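Visitor: here is a sequence together with a model predicted from it:
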Amino acid sequence: MIIGAIAVAAIGILIYVMHNLRISTIREYKGKYDYINGHEIKNYKKVFLCFGIAAMLIINLYGMGKLFSIGVWFFVRLFISVAGGTLIAYVAFLILDYYYPTILNRKLRKWRFMPRKGSTGNTLRLLSEEEEDVHLEEGMKAEESAFSIDYDVWIDERSGEVKIEKYPGHLQALRCNSCGFYTMKVVREEITKEPGPDGPGELIKHYQCYYCKSVRATAFNISTREADDYKNSPRMAFRRSKNVEMIRLEIQTNTGGKKFFEFQSVGQAQKFLEEYDSEKP
């Protein structure tokens, strides 16, 4: 039985090694993202399932030399070994389902936003949400609007090469800043300002956590620019915080409620604060 436990544990280790070896052999960052997103948690569950079976076999060895007949102790030992192995696998599955997605999300973001090289060897630039629309077909825009698919557009500003990558959309749960679980999803969106000659429009996406019921909203610009306009436009940046991606506001009411809002520029945040009405839902 000890040989069986070692063999099953070795299979688990082999699955883990093969999984990471497979990732290292994928050259494209997008390919790494897709493989990790689709297989990592499944493969790790197989690993811990093997460890649980190995633990069950090892626990079942207790008192083996003193057991000469099938009696009550045989069934007690069998029950304890099965319970021990099940407990190890069950706890591991819970961790992989509820805690590990936080780690997995950081890993996926790393590969998704890793700087790309074009076919000419030049570094590609990732376009913003408002810049990328001019490179997407109408069907792609519809997919993004329906939250089913999200597209990243990378461009070589020297050669004009464009690379479009497809990712799971906003229906995939985001991390809730209140409870920490990945249970924050888009519930509705509204256009607060139509795009026109005087400037871009504004889209507000409303999120709600299905666990703690916290809500937040994020403002996005609706671009009116043509394909080459972004090349001549200055890039917006904070003077001393070049790594800042967005502005996040947290509003706490005297009833204990919390609301979170995210904006892509100082102007959007200031406009929101001027018009915000705490009595509106």
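Guide: That came in fine, so what should we check first?

Visitor: CA only for contacts and neighbour counts going forward, please
Guide: Will do.

Visitor: tell me which element Glu262 falls in.
Guide: Element membership for Glu262 (DSSP states H and E) is strand 258-263.

Visitor: I'd like the next helix or strand past that strand.
Guide: helix 266-275.

Visitor: relative to strand 258-263, how tilted is that following helix?
Guide: Interaxial angle of helix 266-275 relative to strand 258-263 (axes from the mean of the first three to the mean of the last three C-alpha atoms, to 10 degrees): 140 degrees.

Visitor: quick one: residues in contact with helix 266-275.
Guide: Identification of contacts with helix 266-275 by C-alpha atoms under 8 Å, 6 or more residues apart in numbering yields 219, 247, 262-263.

Visitor: buried set for that helix?
Guide: For helix 266-275, burial by neighbour count (16 or more other C-alpha atoms under 10 Å) applies to 268-269.

Visitor: next: stretch 3-11.
Guide: 5-6, 8-11.

Visitor: can you tell me which of those residues is nearest Asn20?
Guide: Ile11 (14.4 Å; C-alpha to C-alpha).

Visitor: please, which helix or strand holds the closest one?
Guide: Judged by DSSP H and E, Ile11 forms part of helix 2-25.

Visitor: what about stretch 132-151, start to end distance?
Guide: Using C-alpha to C-alpha, to the nearest Å, the span of stretch 132-151 from its first residue to its last is 8 Å.

Visitor: take a look at this one as well, against the first:
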Amino acid sequence: MKLLNKNLWIVVSLTFPAFAQAQLHNHPDLPKSKHETVVIAHRGNHVNVPENTLASTREAINCGADYVEVDLRTTKDGHLIALHDAKVDRTTNGAGKVADMSWAEVAELQVFNRNKRTHRIPEFKEVLALCKGKINIYLDFKDADVEETWKQIKAAGMEHQIVIYINSEEQYHKWREVAPRVPLMASLPKEVTNEEQLRSFISRIYVDVLDNVTTPELVEAARIKNVFVWLDVQNPAEGPASWNEALRKGVHGLQTDKPADLVAYMRDHL
């Protein structure tokens, strides 16, 4: 995930209309969740099936996660698809940049998998249809058109089941223009290291969730401003020790590569 430009909050304060800033001080409601500390399935529940596929989304639904994290990219002919990398090389039997491929070419690719069943890269509209009424979407907005994305979200009736992770200043402005009430998520610039800087950032950048606040003091400073913290905990050693370490910081959500295990742990221990 990419940190926002360190000058973003200065730019926003100078360019965003005052009335819009006042409106956005009242944060939109986040999607409803089953757990007090939300469980986010990183690229779906891909323990036994490939990441960012319909199968991993179903697994995330079946294990009881609150959100499925989906990475969004665009083919050269404008189709929105779920794929993390800019290239298809790592996860499929193809090669090349997805931005240089047509949807017809992408649709022919087979996604690598352990269980030998054939999987494929799904279109975003398929993911939306699968998730509706079953699980929320944490949309990592890699490379896509904001207007087309919002059009598909509305067509699927998923406006209240989605949070958008923005990766750049340009994305921030465009989403606030096209869908000013959609919940947004971002990373803090690395220069923000204390409570005063955090409060200054939050007073100018109208996001609802941050993902890289790692001290209890900064988590509490964000909470006071009605901003939640969802911390990434996926790593090779992920388990109860790392989950507890994150939870002791007071965070409001965990993004995990082991959503079924985390759901079970929270049920039995929290």
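Guide: That came through, no problem. Keep in mind it's a predicted model, so treat the numbers as computed, not measured.

Visitor: need the TM-score between these chains.
Guide: After superposition, the two chains reach a TM-score of 0.25 (TM-score structural alignment, normalised by the length of structure 2), with 108 aligned residues with a C-alpha RMSD of 5.5 Å.

Visitor: re earlier: which neighbouring elements make contact with the strand holding Glu262 of structure 1?
Guide: Applying 3 or more C-alpha pairs under 8 Å, 6 or more residues apart in numbering; DSSP states H and E, we find strand 258-263 of structure 1 packed against strand 215-222, strand 247-252.

Visitor: point out the most buried one among those strands.
Guide: strand 215-222 (a mean of 21; mean count of other C-alpha atoms under 10 Å).

Visitor: touching that strand from outside, list them.
Guide: With contact meaning C-alpha under 8 Å, 6+ apart, strand 215-222 of structure 1 is reached by 129-130, 194-195, 200-209, 258-264, 268.

Visitor: now the helices for the stretch 1-150 of structure 1?
Guide: With DSSP state H, counting those that start in this stretch as the criterion, the stretch 1-150 of structure 1 has helices at 2-25, 29-59, 72-94, 100-112, 129-132, 138-145.

Visitor: I meant the stretch 151-270 of structure 2, not that one.
Guide: With DSSP H, counting those that start in this stretch as the criterion, the stretch 151-270 of structure 2 has helices spanning 169-178, 195-204, 216-224, 240-247, 259-269.

Visitor: which parts of the last one are buried?
Guide: Buried positions in helix 259-269 of structure 2, judged by neighbour count with 16+ other C-alpha under 10 Å: 259-260, 262-263.

Visitor: for the helices of the stretch 151-270 of structure 2, please prepare a markdown table with the additional fields distance to Leu130 of structure 2.
Guide: As requested, these are exported to a markdown table (distance: least, C-alpha to C-alpha, whole Å):
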| stretch | distance to Leu130 of structure 2 |
| --- | --- |
| helix 169-178 | 24 |
| helix 195-204 | 34 |
| helix 216-224 | 32 |
| helix 240-247 | 28 |
| helix 259-269 | 18 |
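
Visitor: most tightly surrounded among those helices?
Guide: helix 216-224 (a mean of 18).

Visitor: who are the packing partners of that one?
Guide: So helix 216-224 of structure 2, by 3+ C-alpha pairs under 8 Å, 6+ apart, packs with helix 195-204, strand 228-232.

Visitor: assign Glu69 of structure 2 to helix, strand or coil.
Guide: Secondary structure, DSSP: H, G, I helix; E, B strand; the rest coil: Glu69 of structure 2 is strand.

Visitor: that one touches Phe141, doesn't it?
Guide: No - using C-alpha atoms under 8 Å, Glu69 of structure 2 makes no contact with Phe141, being 10.4 Å away.
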